[in-house]
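>>> Turn this into a structure:
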Amino acid sequence: MATNTNAACEACRFFDDHKLNGGQASGDEGLCRFNPPVSQPEPKSPGLWPVVASKDWCGHFTSDMTAAE
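You can find the predicted model right below:
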């Protein structure tokens, strides 16, 4: 199955590369903010956002320009 490189995570409105909040992502990784954080097994552990590579893609892709504001 061929992927559409224009629909990669780095071009999705839900991709958080940490540049706006002053954080540093390692490599080309970022956080997918489409769904809420995933809960952890321990009750006191914080939820975590899924880590994705900038070239990953999924069926939830929404570009910044076409997304409803």
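>>> Every contact and neighbour count from this point should use C-alpha atoms.
OK.
>>> these two touch, right, Pro36 and Trp49?
Yes - taking Cα atoms under 8 Å as the definition, Pro36 is a contact partner of Trp49 at 7.0 Å.
>>> if you count what's nearby, which of those two comes out ahead?
Trp49 (17 against 11; other Cα atoms under 10 Å).
>>> quick one more, to check against the first:
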Amino acid sequence: MQCQGCRFWFSSKTQCRRNAPLPAVSEKGSQTLWPTTAADDWCGEFQPKVTDEKAAA
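Sure thing, here's the model as predicted:
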């Protein structure tokens, strides 16, 4: 049950989108960012990705 198999993980940006983005402030200003995670990270919010095959069942 790692990020790479979770429905909330976007591999193209290595971001977890389970919760709302977090505020971040720097010298360039403020913005909101999704948490960056590695493919082999994990958490207690894991939900398996839904594939077309599973959705059809």
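>>> still on that earlier bit, mind listing the shared neighbours of Pro36 and Trp49 of structure 1?
Here Pro36 of structure 1 and Trp49 have no joint contacts, going by Cα atoms under 8 Å, 6 or more residues apart in numbering.
>>> What distance separates the opening and closing residues of stretch 31-41 of structure 2?
24 Å (Cα to Cα, to the nearest Å).
>>> in structure 1, what residues pair with it?
Stretch 31-41 of structure 2 lines up with residues 46-56 of structure 1 when matched by TM-score structural alignment.
>>> got the contact list for the matching stretch?
With Cα under 8 Å, 6+ apart, stretch 46-56 of structure 1 has contacts from 5, 8-10, 28-33, 36-40.
>>> The same query, at a cut-off of 7 Å, please.
8-10, 28-33, 37-40 (Cα atoms under 7 Å, 6 or more residues apart in numbering).
>>> Could you give me the buried positions within it?
Residues Trp49, Val52, Ala53, Ser54 are the ones in stretch 46-56 of structure 1 that count as buried (16 or more other Cα atoms under 10 Å).
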